[in-house]
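Colleague: task: produce atomic coordinates for the following.
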Amino acid sequence: MRRERIVPRTAWQERVEAIGFGFHTLEGKPYWREDACYVFDESEIEVLETATGELHALCLDAVERIIRAGRYAELGLGDDAARLVERSWFDRDPSLYGRMDLSFDGASPPKLPEYNADTPTSLFEASVVQWYWLEDVAPEADQFNSIHEKLIERWRTVGGGPRVHFAACYDNPEDGTTTDYLLDTCVQAGCDVQPLDIEEIGWSGKAFIDLADRPIDRLFKLYPWEWLMSEPFAAHIPQSAARWLEPPWKMLLSNKAILPLLWEFFPGHPNLLPASRARADIEGPVVAKPYWGREGDGIIVLRARESSEDKPFHVYQALAPLPVYDGRHALVGSWIVGDEPAGIGIREDDDRITRNTSCFVPHMFR
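Modeller: Next up, the predicted model:
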């Protein structure tokens, strides 16, 4: 694994805008970068793929254990959320996708800092934008990227019903682009679709409905479960027959409080990091993380001898430093579609914490 400096394509901004990528620049700075790329060899890709599949299996095992033991309080979930989790799990509600963030240097086993299991971002960049880049820049090379094909195939399993509704905060360019991309893959799978802003979902007294008063049977929402459960809207969910993507049982995996439970269930696993809800349980430097923080929000790194009063709704995880290339900390986002590893995307930053402004850099392997 290495970072190579390369020459960007001529008029790359126009090229990515032509395929629908409008948020390539944030606050005047490139979010999408193609003055560099990450290069892997095939064996490293195999390591990432194997680790992703193994971690996915561990996560599903952990969900089963938590539900069987009723350990919802350890994840900060109340009774209403617990009932939804249980119903969706025992009904075997299917999942569409997720993104595991991995610290990987090409030599040591990949480590899991967290699992973005509910509303993962950077999907369009990983699936489409970097693939078109590869075709232009290095058509003789390959890329760990079957995300698009796997999404289309997955929709044929999870898209049942007369139509699939797609809800998001469409005034957010990233959310809107990601949701429209998923909607397009659903159409390619042969499904009827209907986009909605999240605020346009109505309630008829017995079912969620769209603006044409049609019942919502299958709903993809790019909106975190913890936000949804905190709104008056949530009171109607148990009464509805709507099926959700991602399903309510993903509340367990999108919550960083899953990390101590994974370590408890599978201690010493080579792809996991020691984690606890108590700082004193972890030796050496740790990362303090809020249960529901997103895009690096609220994350603090504590030095080896730096003590900290345990905060409610926080976990403490052993620090797995990201590899640094040309002064940039690189994080691998490894995608799961259904139950299969599907590809990776690389985010990098000059800081060791990956945030929403961290750059996306394409990759290849030979």
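
Colleague: C-alpha from now on. contacts and neighbour counts both.
Modeller: Fine.

Colleague: residue ranges of the strands in the stretch 251-366 of the chain, please?
Modeller: 275-276, 286-290, 300-302, 314-318, 324-325, 328-337, 340-349, 359-361, 363-365 (DSSP state E, counting those that start in this stretch).

Colleague: now the residue lying farthest from the centre of the chain: how far from Asp213?
Modeller: Each residue of the chain has a distance to the centre, and by CA atoms, centre = their mean the biggest one is for Gly205: 33.1 Å. Computed as CA to CA, to the nearest Å, the Gly205 to Asp213 distance reads 12 Å.

Colleague: same question for Leu183.
Modeller: Using CA to CA, Leu183 is found at 20 Å from Asp213.

Colleague: and if you look at Ser230?
Modeller: 25 Å.

Colleague: out of these two, which sits in the more crowded spot?
Modeller: A count of neighbours by other CA atoms under 10 Å puts Asp213 above the other of Ser230 and Asp213, at 13 against 10.

Colleague: for the more buried one, helix, strand, or coil?
Modeller: Secondary structure, DSSP: H, G, I helix; E, B strand; the rest coil: Asp213 is coil.

Colleague: pretty sure Leu151 sits in a strand.
Modeller: No. Leu151: not assigned to a strand; according to three-state DSSP it is helix.

Colleague: can you get me a residue count around it?
Modeller: Leu151: 22 neighbours (other CA under 10 Å).

Colleague: my read: it touches Leu183, true?
Modeller: No. The pair Leu151 / Leu183 is not scored as a contact, 10.3 Å apart, by CA atoms under 8 Å.

Colleague: ranges for the strands of the stretch 51-200 of the chain?
Modeller: 97-103, 111-116, 164-168, 193-197.

Colleague: one step back: okay if I get the strands of the stretch 251-366 of the chain as JSON lines plus distance to Val164 and mean neighbour count?
Modeller: Formatted as JSON lines, the strands of the stretch 251-366 of the chain follow (distance: least, CA to CA, whole Å; neighbours: other CA atoms under 10 Å):
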{"stretch": "strand 275-276", "distance to Val164": "38", "mean neighbour count": "26"}
{"stretch": "strand 286-290", "distance to Val164": "33", "mean neighbour count": "23"}
{"stretch": "strand 300-302", "distance to Val164": "39", "mean neighbour count": "16"}
{"stretch": "strand 314-318", "distance to Val164": "36", "mean neighbour count": "26"}
{"stretch": "strand 324-325", "distance to Val164": "42", "mean neighbour count": "17"}
{"stretch": "strand 328-337", "distance to Val164": "18", "mean neighbour count": "24"}
{"stretch": "strand 340-349", "distance to Val164": "22", "mean neighbour count": "23"}
{"stretch": "strand 359-361", "distance to Val164": "30", "mean neighbour count": "23"}
{"stretch": "strand 363-365", "distance to Val164": "32", "mean neighbour count": "22"}
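
Colleague: for comparison, sequence B:
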Amino acid sequence: MRRIAVGERPDWRERARASGFTFHTIGGAPYWDESHAYAFTLEEIERDIEGPSAELHALCLAFVARAVEDERILASLAIPEAAWDVVRDSWRRGDPSLYGRLDLAYGGDGTGPAKLLEYNADTPTALYETAVFQWLWFENLLKAGRLPTGSDQFNTVHERLIAQFREIVGDGALALTAYADATEDRGTVAYLEDCARQAGLSTRFLDLSDIGLSADGGFVDRLGAPIATLFKLYPWEWAFRDSFGAALAGTRTRFLEPPWKAILSNKGLLAHLFALEPGHPNLLPAYFESDPRKARLGTSFVKKPLFSREGANVLMVRDGAVLAQDHGPYGAEGYVRQALAVLPEFDGRHALVGSWIVGAESVGICLREEAGPITTDAALFVPHVIEPG
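Modeller: As a prediction, this is how the structure comes out:
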């Protein structure tokens, strides 16, 4: 794994506009950066990322099966008691999952196994830029001779999403929702809607404010039409507590992601997985903040809220001194403490590997980089390539 200078294409913004990548710049700040790329060997991808990602996801599914039968686990994850049956029933019905992203600390061959930092299992973004725009970047540079012949990219995200949509939506119709005025969220949902259409589904987008309840408690749109299947870019921990949360128990609507994903999109997962598999090479020691065993981590650790996103409210401590800290609205729900694994540094930038799971398969990666060790919503998206053997 190395960071290589490749140089921007002079017309990449026009190409982005033409392909629908409208959020390559967010709030006037760059988000997509193709001045350089991360290069991997095939062995690094297959041995250190793809294989472990599939194994970690399988371990997560085994944990869900345990969690839905144990109220102590559900309570430890700050899932409201009123939602326990909603979560349980969705798992027992076999409600399918669409996708998720494992965030890994990995620095390449010789640096040790990839370590799981968290699982964005419910509302991950960075999807379109992974599945489409970095692939178009790769094809364009390969065709122009700017990448060596035989180069590749670990990226079957697009094809697998379409295949997964064909498998999981029974009546052929799908509604999708997000905050329409949130540029990145709207772009992610628009891409998923396109994938669903390519899978043969009929789709409609609804702003979150367009969703209501019928007299019998069913979820409907503004015209009163029932919603049979809904993809929501809206976290379950919010949904459980908002005004419609009580209707989830009796609704006929099925959701992507399903309610059981609330178990995995929670930093408490890290402590539970480590307790189950303390010797797993891809897991970092982790404990709930209320657990006295957290002292085993000593004076170097990361403190994370159960519901945090984009690095918010994360505290990193090394040798008793604050290494980095981000602020935000989370923390009242509780924290976990995880062993410190500082992201590898390349040319003064810290790189995070996002490993995509579609269905139950490991299907591709994305790279986010930041000047500091905490990956926030200001992190840059950088494409990757597999070098020829």
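
Colleague: coming back round to it: deepest of the strands of the stretch 51-200 of the first structure, which one?
Modeller: Counting by mean count of other CA atoms under 10 Å, strand 97-103 has the highest mean neighbour count of the strands of the stretch 51-200 of the first structure, with a mean of 25.

Colleague: against the second structure, where does that one fall?
Modeller: Counting by TM-score structural alignment, strand 97-103 of the first structure lines up with residues 99-105 of the second structure.

Colleague: how far away from the center of its chain is the matching stretch?
Modeller: From the chain centre to the centre of stretch 99-105 of the second structure is a distance of 5 Å (CA atoms, centre = their mean, to the nearest Å).

Colleague: so how far does that stretch sit from its counterpart in the first structure?
Modeller: Compared with the first structure after the fit, stretch 99-105 of the second structure shows a mean deviation of 0.3 Å (mean CA distance after the TM-score superposition for the first structure).

Colleague: identify the residues contacting that stretch?
Modeller: 53, 114-124, 161, 257, 341-344, 351-359 (CA atoms under 8 Å, 6 or more residues apart in numbering).

Colleague: setting aside sequence neighbours, what's the nearest residue to Arg254 of the second structure?
Modeller: The spatially closest residue to Arg254 of the second structure, leaving aside those adjacent along the chain, is Thr229, at 4.8 Å (CA to CA, 6 or more residues apart in numbering).

Colleague: can you find the partner of that neighbour in the first structure?
Modeller: So, by TM-score structural alignment, Thr229 of the second structure is matched to Arg218.

Colleague: which residues does that match contact?
Modeller: Gly159, Gly160, Gly161, Arg163, Val164, His165, Ala242, Arg243, Trp244, Leu245.

Colleague: Tyr325 of the first structure now?
Modeller: Arg2, Arg3.

Colleague: kindly state which residue of the second structure is aligned to it.
Modeller: Aligning on TM-score structural alignment places Tyr325 of the first structure opposite Phe346 in the second structure.

Colleague: separation between its match and Gly372 of the second structure?
Modeller: 12 Å.

Colleague: all helices of the stretch 101-250 of the second structure, in order?
Modeller: 127-128, 134-143, 157-168, 183-198, 236-239 (DSSP state H, counting those that start in this stretch).

Colleague: pick the most buried one from those helices.
Modeller: Of all those, helix 127-128 carries the top mean neighbour count, a mean of 22, counting by mean count of other CA under 10 Å.

Colleague: that helix against the first structure, how far on average?
Modeller: Averaged out, helix 127-128 of the second structure is 0.5 Å away (mean CA distance after the TM-score superposition for the first structure).

Colleague: isn't Val128 of the first structure up against His148?
Modeller: Yes. Contact criterion CA under 8 Å: Val128 of the first structure and His148 qualify, at 7.4 Å.

Colleague: tell me the contacts of Phe63 of the second structure?
Modeller: Phe63 of the second structure touches Leu273, counting by CA under 8 Å, 6+ apart.

Colleague: same thing but 10 Å
Modeller: If you count contacts by CA atoms under 10 Å, 6 or more residues apart in numbering, Phe63 of the second structure has them with His57, Ile73, Ile263, Leu264, Leu269, His272, Leu273, Leu276.

Colleague: count of residues packed around the last one?
Modeller: So the one you mean is Leu276 of the second structure. Neighbours of Leu276 of the second structure (other CA under 10 Å): 11.

Colleague: for the second one, same thing?
Modeller: Counted with other CA under 10 Å, the burial measure for Ile73 of the second structure works out to 19 neighbours.

Colleague: ok, it touching Ile79?
Modeller: Yes. Counting by CA atoms under 10 Å, Ile73 of the second structure touches Ile79, with 9.2 Å between them.

Colleague: overlap in contacts of these two?
Modeller: Ile263.

Colleague: identify the farthest-apart pair in the contacts of Phe63 of the second structure.
Modeller: His57 and Ile73 (18.4 Å; CA to CA).

Colleague: which residue packs closest to Gly53 of the first structure, ignoring adjacent ones?
Modeller: Pro341 (5.9 Å).

Colleague: tell me the counterpart of that neighbour in the second structure.
Modeller: Using TM-score structural alignment, Pro341 of the first structure pairs with Ser362 in the second structure.

Colleague: now do its match against Leu59 of the second structure, distance only.
Modeller: 13 Å.

Colleague: identify the contacts common to these two.
Modeller: Joint contacts of Ser362 of the second structure and Leu59 (CA under 10 Å, 6+ apart) are Ser53.

Colleague: distance of Leu56 of the second structure from Gly354 of the second structure?
Modeller: For Leu56 of the second structure, the distance to Gly354 of the second structure equals 13 Å [CA to CA].

Colleague: and for these two, which residues touch both?
Modeller: Contacts common to Leu56 of the second structure and Gly354, judged by CA under 10 Å, 6+ apart, are Leu102, Leu116, Tyr119.
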